[in-house]
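[1] fold the following, please.
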Amino acid sequence: MTTPLRPAPEVSREPDTRETRRAFLAERLAAVRSRIAHAAQAAGRDHTGITLITVTKTWPAEDVRLLAGLGVRDVGENQDQQASGKAAACADLSPALSWHFIGQLQTNKAPSVARYADMVHSVDRTSLVAALGKAARRTDRELRCLIQVSLDGAPGRGGAHPDTVPRLAALIADEPLLTVAGVMAVAPPQEPAERAFARLHRVREQLLGDHPGAGVMSAGMSGDLEAAIAAGATHIRVGSAILGRRTPAR
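    Reported below is the predicted structural model:
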């Protein structure tokens, strides 16, 4: 049974609250890691094969540094302006963080994202593939790409129709510095997450036929990570369950 977590305290950036914030993050992080381990065990999986991406959108770089001190290595962001600043502010950390861009991405932001991101989770159209490929060549950095799949066709969340995934994967594979790493999706609110993630798993399995290295399945957030793990997710994106209520980044 999951232990109830205390509400997030009001977050101040005064020095005397830094340890309080660190203790809060440590408690929440441990609880999420425990949820992942229990879900993996229930699914007959090894939890070490599941990557936790801590989503720090709207939170300051200081929280990223605190999380790094707690062993976090994979960090997710959904807005380039915030992500690029935090990546620069945390560039001195060792070992280095792995930055995941998880939000909808405009093509004009591709050059910036290519400078710091290690994995882009939201590749869903041909124009974005071309923009990321060009940006990767300019920066001479490899980018791992996940094809975001729409599981319900809702335009607000982005994502490609499952039938277009093979074509997008072929275009990514043709770019010298882009890699087809797998798929990503957000579960539609109107259906059980288990059923939605099962469909994403089938898309990933079909993709593996032509791209054997495309084993990543990025699915599951604070409220549905157990369902995602049961369906085979390899990467879980968790924000509020670790960081608490949102606060404007500084």
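[2] CA only for contacts and neighbour counts going forward, please
    Noted.
[3] distance of R22 from R28?
    Taken as Cα to Cα, to the nearest Å, the spacing of R22 relative to R28 amounts to 10 Å.
[4] okay, the two: which has more neighbours?
    R28 (19 against 16; other Cα atoms under 10 Å).
[5] surely that one is within a helix?
    Yes - membership of R28 in a helix is supported by DSSP: H, G, I helix; E, B strand; the rest coil.
[6] not counting its neighbours along the chain, what's nearest it?
    Nearest non-adjacent residue to R28, counting by Cα to Cα, 6 or more residues apart in numbering: I242, 4.8 Å away.
[7] one more, so I can put them side by side:
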Amino acid sequence: MEHPDTPLQAIEARIAKACKIARRETGSVELIAISKTHGSDAILPLLEQGHRSFGENRVQEALDKWPALRERFPDTKLHMVGQLQSNKAGDAVALFDAIHSLDRASLLKALAKEMDRQDRRVPCFVQVDIGEEPQKGGCPVAELPAFLAKVRDADIPLAGLMAVPPADIEPAPFFAFLAKLARDNGVPEEPLGLSMGMSGDFETAIMTGATHIRVGSALFGARG
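    Coordinates of the predicted model:
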């Protein structure tokens, strides 16, 4: 049996295998290549292999790298996956195609204002603090229904829920809990949008319903 030639092919093969076991279509999972801290020289090989979905943690870093890359690959989809400061909402709305870290009222207000001003509706995942770890950000579970109502009232496209489970603990129960929260809150109705799973646990996330997985080190190696 031949081994995949590149890290991207290896990850795609693992996604396909996990989807087969879970009886899901491979196309139901979007692989977001987390390119934070990596320069254009590391990103270009994936673009040249045809990959078009990338994630960044910081607005300024994305602004430094991606305008030039998008001139060459204009169909690239860029995800904001890190904590977002309200004063960066304008740049985020202009640059990103999806935001995975909407978690508080002040950010909601800033994003809604910028989406109206720029006439650009950017789909957002609501980040949930499923592990009760405030340092990671995320809407507290108890406040989620009320916060989702505010998101809908603000006319922000609701892409789904996002979470990062606690480190060094079996992630499956946390992923299953996020999926249950999504179903219970109709987020969205069909299909459920679930941004969960990273390099070390994305197969488990796929088994529990992830629609977007965020893979960095398994594609790029150690951070730059």
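[8] before we move on, the earlier item: wait, what's in contact with the residue mapped onto the residue nearest to R28 of the first structure from the second structure?
    Using TM-score structural alignment, the equivalent of I242 of the first structure in the second structure is L219. When contacts are counted by Cα atoms under 8 Å, 6 or more residues apart in numbering, L219 of the second structure is found next to P7, L8, I11, A33.
[9] in the first structure, which spans are helices?
    18-42, 61-69, 80-89, 110-116, 126-139, 165-174, 193-210, 225-231, 240-243 (DSSP state H).
[10] can you tell me which of those helices is most buried?
    Among those, judged by mean count of other Cα atoms under 10 Å, the one packed with the most neighbours on average is helix 225-231 (a mean of 24).
[11] ok, back up a step: need the helices of the first structure in a markdown table (columns: distance to V180 of the first structure).
    Output for the helices of the first structure, formatted as a markdown table (distance: least, Cα to Cα, whole Å):
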| stretch | distance to V180 of the first structure |
| --- | --- |
| helix 18-42 | 25 |
| helix 61-69 | 27 |
| helix 80-89 | 21 |
| helix 110-116 | 15 |
| helix 126-139 | 11 |
| helix 165-174 | 6 |
| helix 193-210 | 9 |
| helix 225-231 | 21 |
| helix 240-243 | 29 |
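[12] nearest to V183 of the first structure, out of those?
    Comparing the helices of the first structure against V183 of the first structure with Cα to Cα, the closest turns out to be helix 193-210 (6.2 Å).
[13] contact partners for the residue nearest to V72 of the first structure when sequence neighbours are not counted?
    Leaving aside its chain neighbours, V72 of the first structure sits nearest to T54 (7.4 Å; criterion: Cα to Cα, 6+ apart). Shown here is T54 of the first structure, whose contacts under the criterion Cα under 8 Å, 6+ apart are V72, D74, V75, G76, R237, V238, G239, I242.
[14] with distance to W59 of the first structure added, can I get the residues you listed in CSV?
    Formatted as CSV, the entries for the contacts of T54 of the first structure read as follows, by distance: Cα to Cα, whole Å:
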residue, distance to W59 of the first structure
V72, 15
D74, 15
V75, 12
G76, 11
R237, 15
V238, 13
G239, 10
I242, 11
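[15] which of the residues you listed are also in contact in the second structure?
    With contacts defined as both residues aligned by TM-score structural alignment, their matches' Cα atoms under 8 Å, D74, V75, G76, R237, V238, G239, I242 are the ones among these whose aligned partners also touch in the second structure.
[16] the first structure: matching residues for stretch 75-83 of the second structure?
    Under TM-score structural alignment, the alignment places stretch 75-83 of the second structure onto residues 96-104 of the first structure.
[17] buried sites along the matching stretch?
    Across stretch 96-104 of the first structure, burial judged by 16 or more other Cα atoms under 10 Å covers L97, S98, W99, H100, F101, I102, G103, Q104.
[18] pick out whichever of those sits closest to R204 of the first structure.
    Using Cα to Cα, I102 is the member of the buried residues of stretch 96-104 of the first structure that lies nearest R204 of the first structure, at 17.7 Å.
[19] superposed on the first structure, what's the mean shift for stretch 110-117 of the second structure?
    Between stretch 110-117 of the second structure and its aligned stretch in the first structure, the superposed structures give an average distance of 1.1 Å (mean Cα distance after the TM-score superposition for the first structure).
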